[in-house]
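Q: only geometry, no sequence info:
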């Protein structure tokens, strides 16, 4: 069994790996590790930096790791807000379509969805049952849930499968884009919702798709991205997220607000650009982000 790292041992190990403490002293670094972030997450950003022939990181200071952690936290928050906006827009369209459809009574469609995806149905109803703020909805509607109630509480994953179900049921063009791309955007949404780092393993072979998705490529090319870049799984998913956000934003004002917030994030990411001079992966990723935000 490996020995548990104390904070001084963490510092010692980082120094052994070539991480310097020039922008912050060791005492401040220990304070960061004990109260602001934690070792496993903070050191995960080291993967963005090259090693020399002796296995030590080149040009990597502890301050660079804390800066990337801050940028990544703000990026996750921003992308999660986009996801929530997409979710609201898609649910609004689904409700509109079903409400206006004389062939739908609003109840049988949920029975049919239950047959189509028992897991998604159960997941939603269990969530509703356990929700301390919505127990009245569960008690009132558990026997005969309506589509209006169901979509109100359906989690993102269930929404994605419901979109697929509804498109196959109706072939409605208003929801076709969500049918094609929501399952990819969901990967970004889940990573952000579960506080998983985004700025790690950038352009790693482990995240490379065997083939670029031709439908996603057709979205990315007008954004200024290359076919090669879109073989990266994270880029693939981000293209889908931003395209869906542009498609399903419920107002121009909302879309422009998130565009401004995205550019604010880019400015923050480049505050210490001297830290990352020569870092091709980070530079490429920020260029991609810029293209997506300003498309």
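A: Nice, I can see it. From a predicted model like this one, the values you see are computed outputs, not experimental measurements.
Q: from now on I want contacts and neighbour counts done on CA atoms only, so please keep to that.
A: Noted.
Q: spit out the contact partners of the closest residue in space to residue 246 that isn't next to it in sequence.
A: Nearest non-adjacent residue to residue 246, counting by CA to CA, 6 or more residues apart in numbering: residue 255, 6.8 Å away. Residues in contact with residue 255 (CA atoms under 8 Å, 6 or more residues apart in numbering) are 245, 246, 249.
Q: just those: which are in helices?
A: Under the assignment DSSP state H, these contribute 245, 246 to helices.
Q: alongside the first one, take a look at this:
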């Protein structure tokens, strides 16, 4: 029989609500600071009182502590397992860098999305497509579940979406392609892009469709404020191949195949970020939003500062240096 003192009620994606043992208890900000101290984190660059305020009101322990994987630990001796010269201020600095990195790439992804929408509408018009018929053909081509999900989403939003609802409702009886593209999520946009590429026999653009999935992944991470930099560690190496579109772009911009390039591109997050830069340059190019260009310009000094501060012992540095080189290549 379970010990009531240790039993907790939990919800799981597989088992639903159930009794569970040996789960981590919720902690207060003070307890979180003690946990960090126990791991060797210091509070010199950021005083403990300030850290307490941050953990209470501004940022969660889970989010900030996620960046500790980037820092070295003592391998042996009395401090084995504890971090080497890691201060709470370092976690804040990396978190801030991550915020700026994510926002920059969110803007880049938005530029790419807009460029894809513009190309689809203009190309459909150039080819003499019926703007309504192409939507009918596209929706009819979708699997039943996808098709019904799209319909339910649009019907619901036609009444509840403050921003796009009136547009959706106005065209509910006959949806043209230029409206559909304005109101569907990125995933549906990609499905429509592939449908059109195949319909028009645009063989060269099929590879772009698959590369756009990387842009979508980056956009989702950035939009939902997930951690990005904590994935720049050797443990996150992937067997997933880098997009051929991105590799060709790197070659064309002087970042040739090398041991260093291959090492960086074994990281899935770096793959996706590089692909986003490549597609932004290819599809948005000189039409990039000024806010995006300003964000890239503001990001670069932060990257350089982190590279200079943390040195080669931090895996973050090699990935930042590679990304900096890629961004500079895109800026010409």
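A: The structure has been received and is ready for your questions. The shown structure was predicted, so the numbers you read here are calculated from the model rather than taken from an experiment.
Q: before we move on, the earlier item: between the contacts of residue 255 of the first structure, which sits nearest residue 46 of the first structure?
A: Top of the list for closeness to residue 46 of the first structure, among those and by CA to CA, is residue 245 at 31.1 Å.
Q: tell me the counterpart of that closest one in the second structure.
A: In the second structure, the residue matched to residue 245 of the first structure (TM-score structural alignment) is residue 280.
Q: what's the neighbour count on its match?
A: Residue 280 of the second structure is flanked by 25 other residues according to other CA atoms under 10 Å.
Q: what of residue 36 of the first structure?
A: By the criterion of other CA under 10 Å, residue 36 of the first structure has 10 neighbours.
Q: so what corresponds to it in the second structure?
A: In the second structure, residue 36 of the first structure lands on residue 58 (TM-score structural alignment).
Q: the match of residue 245 of the first structure against residue 113, yeah?
A: No. In this structure, residue 280 of the second structure is not within contact of residue 113 by CA atoms under 8 Å, at 9.2 Å.
Q: next, show the common contact partners of those two.
A: By CA under 8 Å, 6+ apart, residue 280 of the second structure and residue 113 have no common neighbours.
Q: still on that earlier bit, out of the contacts of residue 255 of the first structure, which is nearest to residue 137 of the first structure?
A: Nearest to residue 137 of the first structure among the contacts of residue 255 of the first structure, with distances taken as CA to CA, is residue 249, at 27.6 Å.
Q: ok, the closest one - contacts?
A: 85, 86, 89, 255.
Q: of those, which is the most crowded?
A: Ranking the contacts of residue 249 of the first structure using other CA under 10 Å puts residue 86 first, with 26 neighbours.
Q: three-state assignment of the residue in the second structure that that one lines up against?
A: Per TM-score structural alignment, the equivalent position to residue 86 of the first structure in the second structure is residue 112. Judged by DSSP: H, G, I helix; E, B strand; the rest coil, the three-state class of residue 112 of the second structure is helix.
Q: which among the contacts of residue 255 of the first structure gets closest to residue 150 of the first structure?
A: For these, the nearest to residue 150 of the first structure is residue 249 (21.4 Å; CA to CA).
Q: before we move on, which element is residue 51 of the second structure in?
A: helix 48-57 (DSSP states H and E).
Q: what does that helix contact?
A: By CA under 8 Å, 6+ apart, helix 48-57 of the second structure touches 29, 30, 33, 43, 61, 88.
Q: which of the residues you listed fall within helices?
A: Residues of these located in helices (DSSP H): 29, 30, 33, 61, 88.
Q: which among those residues gets closest to residue 241 of the second structure?
A: Closest to residue 241 of the second structure, out of all of these and judged by CA to CA, is residue 61, at 33.7 Å.
Q: just give the nearest non-adjacent residue to that closest one, would you?
A: Counting by CA to CA, 6+ apart, the residue nearest residue 61 of the second structure is residue 55, at 6.3 Å.
Q: next: residue 9 of the second structure.
A: residue 19 (4.7 Å).
Q: residue 100 of the second structure is in contact with residue 297, isn't it?
A: No. Between residue 100 of the second structure and residue 297 there is no contact under CA under 8 Å: 11.0 Å.
Q: ok, those two, which is more surrounded?
A: residue 100 (20 against 15).
Q: just give me the match in the first structure for the more buried one.
A: By TM-score structural alignment, residue 100 of the second structure lines up with residue 74.
Q: cool, and residue 90 of the second structure?
A: Residue 90 of the second structure maps onto residue 64 in the first structure, by TM-score structural alignment.
Q: residue 184 of the second structure now?
A: Aligned partner of residue 184 of the second structure by TM-score structural alignment: residue 154.
Q: run through the residues that contact its match.
A: Applying CA under 8 Å, 6+ apart, we find residue 154 of the first structure in contact with residue 124.
Q: same question for the one 10 residues further on.
A: Residue 164 of the first structure is in contact with residue 179, counting by CA under 8 Å, 6+ apart.
Q: sec struct for the residue mapped onto it from the second structure, please.
A: Under the alignment (TM-score structural alignment), residue 164 of the first structure pairs with residue 194 in the second structure. When classified by three-state DSSP, residue 194 of the second structure comes out as helix.
Q: ok, now how distant is residue 194 of the second structure from residue 270 of the second structure?
A: Noted for residue 194 of the second structure: a distance of 25 Å to residue 270 of the second structure, by CA to CA, to the nearest Å.
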